[in-house]
Each structure stands twice: as structure tokens, then as C-alpha cells.
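Trainee: sequence and predicted structure, then a few things I'm wondering about:
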Amino acid sequence: MCQCETNEKVNELIEKKQYYHSYQPLFRFSDWELVGYEAFFRCESFTPEVLFTTLLEQDLMYELDTTSIYEAITSYAQSMTSAPKNLFVNILPSTLLHPSLPSFLEKLQATNSVPNRYIIFEINEAEQITDYRAFGEAVRRLRQDGFRIALDDVGKGVASLQRIVEVEPDYIKLDRYFATDLSSSEKKQRMIQLLVTYCRNHTFLILEGIETPEDLAAAKVLGVDIGQGYVLGKPGSLHHMNS
């Protein structure tokens, strides 16, 4: 497929909303209570790498990011038949800094039935942050509106530690690297213990990508607050939330 055809298909993807979201549960270790769900953007037409590159080239990243956020939250709200749980939705740093974000948030709050306090924006590691002052102000505006903040894939990118200090997130989501063979890796266990100590009493620590009962048990013993991964529940359609 030539680049012009790719560009046309990306535009069609956005205009016709040729994508969907899967929702994966998160559980609190202290009592195995369902904490909420993370919404994952899914598209059958492109690999994530091709889509990301094309969106950057066409300056369409903000448009798709906000459209995806809106659809993820709206679909979730329409599916709920009882009190809402937390919904984690990904957001790019460039979207947070975009001048049109305040008007988007106004639209979201005017049409969305899920209270803001149940929506956690996961700041994605895919982009670097060059202006931490402006970034910090954007995060403060989200909090003023009642939204909460998570840092996603912590430990994967080089800027993770600085973001933790600057953002002071409500949730830290550890990259799945730390969950793999956690039960047999003393190095990973020591690192997680350090983060558990840092997060105590002010930030919830979430471990992503837990796939075995042994690693699940290790995370719980180490004091991780919340778990997410295939051993707890795979991403799926909304119908499973009410089944």
C-alpha cells in the first residue's frame, strides 16, 4: 500500500469510526474487589506502528486520541446497569497540551453520564514531554475538573521517574516487564518493594501484564495495590461486565 492510500485509509478510519475498544478488568489485592476497567483502542486495518506514524505525519494524533477517548467513555457509560466502576483511558501528552482540549472536556462532561471521579486518564509513554511547566498545568486542570491521573508503562521509558515526581499521579502503572517471572526474580522484587514504599499512603501502585498465578501471588505479597493481566481477566467486549 502506497503512502497516499495509507493516508486515505487513516482519514476514513477516523471519519467512519472503524475501530472499537476492549475493556480489561483491574482487581484490588487486599479484598479482590473489582476496581474498574482499562479501555484499549483496537483497529483491524493497521498495526499500531503504522497508524501512529501516519497520524504524526498527517497531524491527526489529537483528533483520533480525543475521538477514541470520547467513544470509550460513552460506550462504557451506555453499558453500565449498576453503579459505575473506574474507567482507565489512555491519553497522549500532546493531547493534554493541545489548545482545543478544554473545549473537548466541556463536550465530554456535558454529554457523559459517568462522573468525572470515575475516569482516570492514563498518560501514555509514547511521546516525550519537553515543557513540564505547561504539562503540569494541563494535569492540574484535569484534577480541578475531578478527573484522576495515572502514569502508564512506568519503567519502560527513560522519563518515567521524572514524570512520577512532576505529575504526582494518583496511580502508577508498572510496565508488564516487572510482572514477567516476578516470582523468581529477586531484582524485580526489590524494585517493586522500593516503589511500594514510595507510593504508600498517596499513590496506588498497579502491576500490569500478570499472566501466572505465581507472579500474581508474588505481587500481592510484595504489597502491590492493584493487579491487571490475563490471569485476572482478558480484554473483552462490554457485555461481560454485566454478565
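Mentor: Cool, the structure landed. The shown structure was predicted, so the numbers you read here are calculated from the model rather than taken from an experiment.
Trainee: from here on, just use CA atoms for contacts and neighbour counts.
Mentor: Will do.
Trainee: only the buried residues of the lengthiest helix in the chain, if you could.
Mentor: In the chain, assigned by DSSP state H, the helix with the most residues is helix 61-79. Buried residues in helix 61-79, counted by 16 or more other C-alpha atoms under 10 Å: 61-62, 64-66, 68-74, 76-77.
Trainee: with stretch 127-141 instead?
Mentor: Buried, per 16+ other C-alpha under 10 Å, within stretch 127-141: 135-136, 138-140.
Trainee: swap in stretch 221-235?
Mentor: Here stretch 221-235 shows 223-229, 232, 235 as buried, counting by 16+ other C-alpha under 10 Å.
Trainee: for it, measure first residue to last.
Mentor: End-to-end span of stretch 221-235 (C-alpha to C-alpha, to the nearest Å): 25 Å.
Trainee: what does stretch 74-87 give?
Mentor: Termini of stretch 74-87 sit 11 Å apart (C-alpha to C-alpha).
Trainee: circling back to that earlier point, just after the longest helix of the chain, pick out the following helix or strand.
Mentor: strand 86-91 (DSSP states H and E).
Trainee: list of residues touching that next one?
Mentor: 35-40, 65, 69, 72-73, 118-124 (C-alpha atoms under 8 Å, 6 or more residues apart in numbering).
Trainee: next, His98: secondary structure please.
Mentor: coil (DSSP: H, G, I helix; E, B strand; the rest coil).
Trainee: A further structure is provided below for comparison with the first:
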Amino acid sequence: MILWNKGRKVNERIVSTSSFTANNIEDISLDSYLMSISQVSGLRFQPIVFLNNGQVIAHEVLSAISGDPALFFSSLCEELHLAIFLWQLEEVRHLPESCWFNLPVAVFSEPYLISELIAAGPAMENISIELQDPENIQHLNPLQFNRLRSGVRRLQQHGWNIILDDLTSTCAPYLNENDFKFAAVKFDRTELRGNPDLEQQIHHARSLSSVIVLEGIETAEDLKIANTCKADAGQGFLWPERKVNCYVPEVVARRALLWGQRLEHIRKQRVAVNAHL
């Protein structure tokens, strides 16, 4: 995944509670959310291609950002991630092709947001969700890890295809087949070059999924490496992306604000309960 993996460390937000009151969060947070969504100028569609025949099997859908992508994604809270995700779904709902979208560990680890996602509508066969930042799994405490695993399984039970994005040799030890199964596993672009163990790691990753995608393919040499390592599919600038201009409506920010307010209340309740244990 190229852009949508720049979110904050998951534990910074999961265990925090805001000092804002219910009265002033409306004034402060809505403006912040509106400022964030105003930076989205469209959607990018990056093809994911079977290596054996060149067939496009899906497109990863990313937000096109008018400003600094790293700064933008690092500033997003999980409720805004989810609100933008649902907006993206609406924008592509009419398309017949398969589309893969991104959500961070922080969303998968929050039971309330998983419930909101399930309540938003039924899963679609041509839509998959990428767990985009597995490097953040190492920052979870046991309770948060259980919530992550539960979130993935709840969505799968409701028909969602879940894909593991950006797998690296660093985060691989935190994942095993006893905890997770995925519709596909995508190796991070940094693994393509200079990793002598890539073929072996791809083989091991098949315990998580039978479909392996290698990201970062930009040249014929990259494509050769991907085939040599026995990946099933590839993604990268070797295959041109397309862009659709569109803008996020204000209702997305207001939806995120509502979820944020509810999350503040839920997390304060959790802190109160833990304080009495």
C-alpha cells in the first residue's frame, strides 16, 4: 500500500481519553475534521495484477491528497478513517470491479467502530478491507490484541473479505495462523529489494493466506523478482493508476464527530471500570 499507511501509532489513540467536554468538542473537533477532509481531492485506483497472465484482479482505492500525504494520514483519528472509508465505498459502489480499501489497526481494535461498520450495510462480494498497518500490532497490549482479533473475525463472519497489507519481516512474528486468516497477504514494497529471504517469507505467509501480493513493482527487474519469489500478484507503478476527482462532503465530518463523541464516553467508562478492578 502506497499512501494509506501513515496513521498514528494505534496505542496513542486506543488508550487515550480527551479532556474536551461534550459542549466544546463540537466547536473544536468539527473544524478539525472539516479541515482534514478538505484535503481529499479525489480517489486513486491502483491495479493489482496476476503475475502469470497480467490480468487485473482488483484495484486498491486510495484517497488523493492535495497536501502532504504523510502529514495528512498521521493526523487522522480512527473515527475519521472509518467515515472516509464509508464515503469511499459509496463513491465506487456502482463499479463492477473488485476494490480493496484500507483501515488501520486502530479501527479494527475498537469494538464500537466495528459495530458501526457492520451496521452501515451488508458486505459486498467485490469489496475487501485491507488491515493496513500491521507494524502497529506490536504496540498492542493483550486486551487490545484480543479486540483486534475479534474485530477481524466479526467482519469476516459478516461476509467481509479482510486482507493483510504491508507485511514485513519485522511485523510477521506478531501474526500467526491460529489468530488470523486473510483473503490475501500483501508484502510491503520495502521487502522487494535487498531481502534474500523473501521467497522463504512468502512461503511462510501462505499459512495466513493462499494469495500473496508483492507491492512496489516498478520495473521489469522487479517483476522478475516477484515471479522468482513465487508471489501470485503484484502492485506498483509498473501498471498505471487512474484518478477520479471528487470531494468529501461535510456529512462525513459530522458522522466522524458523532462517533468521536461516543468514543470519548465509551473510553471514559472503560477507565472508570478499570479503576474499580
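Mentor: Thanks, I have it. Small disclaimer: the values here were computed from a predicted structure and weren't measured.
Trainee: can you give me the TM-score here?
Mentor: The TM-score (TM-score structural alignment, normalised by the length of the first structure) is 0.74; 211 aligned residues with a C-alpha RMSD of 2.8 Å.
Trainee: one step back: name the helices or strands packed onto the longest helix of the first structure?
Mentor: Where contact means 3 or more C-alpha pairs under 8 Å, 6 or more residues apart in numbering; DSSP states H and E, helix 61-79 of the first structure is packed against strand 86-91, helix 93-96.
Trainee: most neighbours per residue, which of these?
Mentor: strand 86-91 (a mean of 24; mean count of other C-alpha atoms under 10 Å).
Trainee: how near is the aligned partner of Glu71 of the first structure in the second structure to Ser63 of the second structure?
Mentor: Per TM-score structural alignment, the equivalent position to Glu71 of the first structure in the second structure is Trp87. Relative to Ser63 of the second structure, Trp87 of the second structure is positioned 11 Å away (criterion: C-alpha to C-alpha).
Trainee: of the buried residues of stretch 127-141 of the first structure, which belong to strands?
Mentor: Of those, none are assigned to strands by DSSP state E.
Trainee: looking at those residues, which are in helices?
Mentor: 135-136, 138-140.
Trainee: quick check, nearest of these to Ile14 of the first structure?
Mentor: Closest to Ile14 of the first structure out of those is Ala138 (25.1 Å), distances taken as C-alpha to C-alpha.
Trainee: returning to that earlier point: widest-spaced pair of the buried residues of helix 61-79 of the first structure?
Mentor: Met61 and Ala77 (24.3 Å).
Trainee: and which of the ones in helices among the buried residues of stretch 127-141 of the first structure is nearest Ala217 of the first structure?
Mentor: Val139 (33.8 Å).
Trainee: any idea what Phe121 of the first structure aligns with in the second structure?
Mentor: Per TM-score structural alignment, Phe121 of the first structure is aligned with Ile129.
Trainee: and its match, how far from Ser66 of the second structure?
Mentor: Distance from Ile129 of the second structure to Ser66 of the second structure, by C-alpha to C-alpha: 24 Å.
Trainee: what do you get for Leu34 of the second structure?
Mentor: In this view, Leu34 of the second structure and Ser66 of the second structure are 14 Å apart by C-alpha to C-alpha.
Trainee: neighbour-wise, which of these two wins?
Mentor: Using other C-alpha atoms under 10 Å as the criterion, Leu34 of the second structure and Ser66 rank with Leu34 on top: 19 against 12.
Trainee: for the residue mapped onto Arg42 of the first structure from the second structure, give me its contacts.
Mentor: Counting by TM-score structural alignment, Arg42 of the first structure corresponds to Ala64 in the second structure. Contacts for Ala64 of the second structure (C-alpha under 8 Å, 6+ apart) come out as 40-44, 243.
Trainee: now do the SS call for Ala64 of the second structure.
Mentor: strand.
Trainee: so how far is Cys229 of the second structure from it?
Mentor: From Ala64 of the second structure across to Cys229 of the second structure, the span is 31 Å (C-alpha to C-alpha).
Trainee: strands along the first structure, start to end?
Mentor: Under DSSP E, the first structure gives strands at 20-28, 34-42, 86-91, 119-123, 148-154, 171-174, 204-207, 226-227.
Trainee: what sits up against the shortest one?
Mentor: So that's strand 226-227 of the first structure. 26-29, 35, 204-208, 210, 216, 219.
Trainee: what would these look like in a markdown table with distance to Arg163 of the first structure?
Mentor: What follows is those, written out as a markdown table (distance: C-alpha to C-alpha, whole Å):
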| residue | distance to Arg163 of the first structure |
| --- | --- |
| Leu26 | 23 |
| Phe27 | 25 |
| Arg28 | 24 |
| Phe29 | 25 |
| Val35 | 24 |
| Phe204 | 15 |
| Leu205 | 15 |
| Ile206 | 16 |
| Leu207 | 17 |
| Glu208 | 18 |
| Ile210 | 24 |
| Leu216 | 27 |
| Ala219 | 23 |
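Trainee: now do the buried residues in the longest helix along the second structure.
Mentor: Once the second structure is assigned using DSSP H, the helix that runs over the most residues is helix 250-275. Residues of helix 250-275 of the second structure classed as buried under the neighbour-count rule (16+ other C-alpha under 10 Å) are 252-257, 259-261, 263-264, 267-268.
Trainee: cool, and stretch 170-189 of the second structure?
Mentor: Within stretch 170-189 of the second structure, judged by 16+ other C-alpha under 10 Å, the buried ones are 172, 175, 180-189.
Trainee: how about these in TSV, adding distance to Leu164 of the second structure?
Mentor: Output for these, formatted as TSV (distance: C-alpha to C-alpha, whole Å):
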residue	distance to Leu164 of the second structure
Ala172	11
Leu175	10
Phe180	9
Lys181	9
Phe182	6
Ala183	8
Ala184	6
Val185	5
Lys186	6
Phe187	9
Asp188	10
Arg189	14
